[in-house]
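1. Sequence unavailable; structure follows:
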């Protein structure tokens, strides 16, 4: 099992990033690859999950251990594959997802792409009571790239980077223009959290 990859971030596209280490380029499929864009040509450490089945082998990459752990648990839920698990991770935080599972909030869970009531109920049955230990500790430096104590300027920059990432995901300038003031009211730890908040707001609109 490959626990993580540390090396030079050389490239990215809509689905994955490339990290070169010891002359080998590892393709890591990620939920939001463009969140890594500013780290091109810099060293990164990305947690990985090695997915194997008869007709496929793939490495999935994550910024946080909690995201990797949740991805692994989601794969054990009937009806959830790697694509569906990544869509969930791209749209919410581990903490919010765990809260929805514990509160049996089917309405929240069915907002994710490809998740209907049957799958939402299955996730609750399979995961309730098993994820509470993974709620991120706000005092823990679980983010790889961003510090917790952002200044106002840094928060504004994080919002703009999140909007750029969402633009790369296909959202229009008009949609992002209405989203900017809503995101600016929030105080999140990193760009990833702003993107997740933005996606949640878009799902509600």
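-> That came through fine. On a predicted model such as this, the values are computed, not experimentally measured, just so you know.
2. switch to C-alpha atoms for all contacts and neighbour counts from now on
-> Noted.
3. pretty sure residue 108 is touching residue 100, no?
-> Yes: counting by CA atoms under 8 Å, residue 108 touches residue 100, with 6.7 Å between them.
4. Toward the C-terminus, what is the element adjacent to the lengthiest helix in the chain?
-> Identified as the longest helix of the chain according to DSSP state H is helix 152-168. Per DSSP states H and E, the first helix or strand lying C-terminal to helix 152-168 is helix 173-184.
5. Let me see the contact set for the residue of the chain positioned farthest from its centre.
-> What lies farthest from the middle of the chain is residue 23; by CA atoms, centre = their mean that is 27.5 Å. By CA atoms under 8 Å, 6 or more residues apart in numbering, residue 23 lies in contact with nothing.
6. mind checking how far stretch 63-75 is from the chain centre?
-> Counting by CA atoms, centre = their mean, to the nearest Å, stretch 63-75 is centred 9 Å from the centre of its parent chain.
7. and what of stretch 138-157?
-> 16 Å.
8. just stretch 62-71 next, same as before
-> In terms of CA atoms, centre = their mean, the centre of stretch 62-71 is found 8 Å from the chain centre.
9. now stretch 191-204
-> Computed by CA atoms, centre = their mean, the separation of stretch 191-204 from the middle of its chain amounts to 10 Å.
10. List the contacts of it.
-> Contacts for stretch 191-204 (CA under 8 Å, 6+ apart): 35, 90-93, 111, 158-159, 161-163, 165-166, 179, 183, 188.
11. how about a cut-off of 6 Å?
-> Applying CA atoms under 6 Å, 6 or more residues apart in numbering, the external contacts of stretch 191-204 come out as 91, 92, 158, 162.
12. which of the residues you listed lies closest to residue 59?
-> residue 91 (20.2 Å; CA to CA).
13. Can you tell me the element the closest residue to that closest one other than its chain neighbours falls in?
-> For residue 91, ignoring the flanking residues on the chain, the nearest one in space by CA to CA, 6 or more residues apart in numbering is residue 196 at 4.9 Å. Assigned by DSSP H and E, residue 196 belongs to helix 191-204.
14. Buried residues of that helix, list them for me.
-> 191, 192, 193, 194, 195, 196, 197, 198, 199, 200 (16 or more other CA atoms under 10 Å).
15. Show me which of those is closest to residue 135.
-> Of all the buried residues of helix 191-204, residue 193 has the smallest distance to residue 135: 14.2 Å, by CA to CA.
16. let's bring in a second one:
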């Protein structure tokens, strides 16, 4: 499983992009919200999901951890595949989707591409609580840029990526990283975070 890609945006298309990672170009399918954040020739980190089929392997990328989490929840619902899930994320913001599910707004969900009344009702039934939990984490989710370690931005970014690859979410570890008075290396930061988790 490819947890994330960090590379240069080589090309942008309507529903996908090419990310150059040390000379290897990855075709990554993306939602409109992620596409709007990408600039050609700029470096980017995308959280990824690899969809394996009999005839192809397709990589889906997301600019934020929350968008990735919502995508995973969507494809867990019967009848919702990666393409439909990506279409949903292109047609509605994560916040409005969470609101529609939480308030059981079938009329809004049926306006999304590939979603009929029965599928909308299934989405609400299966995801109401799960999506709600993700939405509640939004306020606790701190962006990497909010961590003020002057001159150590790369260390913070690499630490964040490493913790995500270990299976932790930003909502879990960002409050801990924020308590660090200084950050000297990726190794020391990870040890600090893991030590704090062990106390819980």
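-> The structure has been received and is ready for your questions. For clarity, every value in this text was computed on a predicted model and none was experimentally measured.
17. What span of structure 2 is the longest helix of structure 1 aligned with?
-> When structure 2 is aligned by TM-score structural alignment, helix 152-168 of structure 1 has no counterpart there.
18. Near the closest residue to residue 97 of structure 2 other than its chain neighbours, how many other residues are there?
-> Leaving aside its chain neighbours, residue 97 of structure 2 sits nearest to residue 109 (8.0 Å; criterion: CA to CA, 6+ apart). Neighbourhood size, residue 109 of structure 2 [other CA atoms under 10 Å]: 23.
19. Per the alignment, residue 109 of structure 2 pairs with which residue of structure 1?
-> Under TM-score structural alignment, residue 109 of structure 2 pairs with residue 109 in structure 1.
20. can you pull the buried residues of the longest helix seen in structure 2?
-> Longest helix of structure 2, by residue count under DSSP H: helix 117-137. Under the neighbour-count criterion of 16+ other CA under 10 Å, helix 117-137 of structure 2 has 119, 120, 121, 123, 124, 126, 127, 128, 131, 134, 135 buried.
21. and the helix or strand just after it, which stretch of structure 1?
-> Toward the C-terminus, helix 117-137 of structure 2 is succeeded by helix 153-165 as the next helix or strand (DSSP H and E). Taking TM-score structural alignment as the measure, structure 1 aligns no residues with helix 153-165 of structure 2.
22. Show the subsequent helix or strand relative to helix 153-165 of structure 2.
-> helix 170-177.
23. Give the buried residues for that next one.
-> Neighbour-count burial for helix 170-177 of structure 2 flags 170, 171, 172, 173, 174, 176, 177 (criterion: 16+ other CA under 10 Å).
24. would you list the residues you listed in a markdown table and tack on distance to residue 197 of structure 2?
-> What follows is the buried residues of helix 170-177 of structure 2, written out as a markdown table (distance: CA to CA, whole Å):
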| residue | distance to residue 197 of structure 2 |
| --- | --- |
| 170 | 13 |
| 171 | 13 |
| 172 | 9 |
| 173 | 9 |
| 174 | 12 |
| 176 | 9 |
| 177 | 11 |
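25. What strand or helix carries residue 14 of structure 2?
-> Going by DSSP H and E, residue 14 of structure 2 is not part of any helix or strand.
26. ok, now residue 70 of structure 1?
-> helix 65-74.
27. Which positions in structure 2 sit opposite that helix in the alignment?
-> Mapping helix 65-74 of structure 1 onto structure 2 (TM-score structural alignment) gives residues 65-74.
28. mean deviation of that stretch from structure 1?
-> Aligned to structure 1 and superposed, stretch 65-74 of structure 2 gives a mean residue distance of 0.9 Å (mean CA distance after the TM-score superposition for structure 1).
29. By neighbour count, which bits of that stretch are buried? Give me those.
-> 65, 66, 67, 68, 70, 71, 73, 74.
30. Return the member of those residues nearest to residue 139 of structure 2.
-> Nearest to residue 139 of structure 2 among those: residue 66, at 11.5 Å, using CA to CA.
31. Quickly note the distance from the residue nearest to residue 51 of structure 1 when sequence neighbours are not counted to residue 23 of structure 1.
-> Of all residues not flanking residue 51 of structure 1 in the chain, residue 58 sits nearest, at 5.2 Å (CA to CA, 6+ apart). From residue 58 of structure 1 across to residue 23 of structure 1, the span is 19 Å (CA to CA, to the nearest Å).
32. number of nearby residues for residue 155 of structure 2?
-> 17.
33. if you skip the residues just before and after it, what's nearest to it?
-> Of all residues not flanking residue 155 of structure 2 in the chain, residue 186 sits nearest, at 5.7 Å (CA to CA, 6+ apart).
34. With residue 52 of structure 2 instead?
-> Nearest non-adjacent residue to residue 52 of structure 2, counting by CA to CA, 6+ apart: residue 58, 6.5 Å away.
35. Was I right to think that neighbour contacts residue 51?
-> Yes: with contacts counted by CA atoms under 6 Å, residue 58 of structure 2 reaches residue 51, the gap being 5.1 Å.
36. Counting neighbours, go ahead and name the busier of these two.
-> The residue with more neighbours, out of residue 58 of structure 2 and residue 51, is residue 58; 16 against 13, by other CA under 10 Å.
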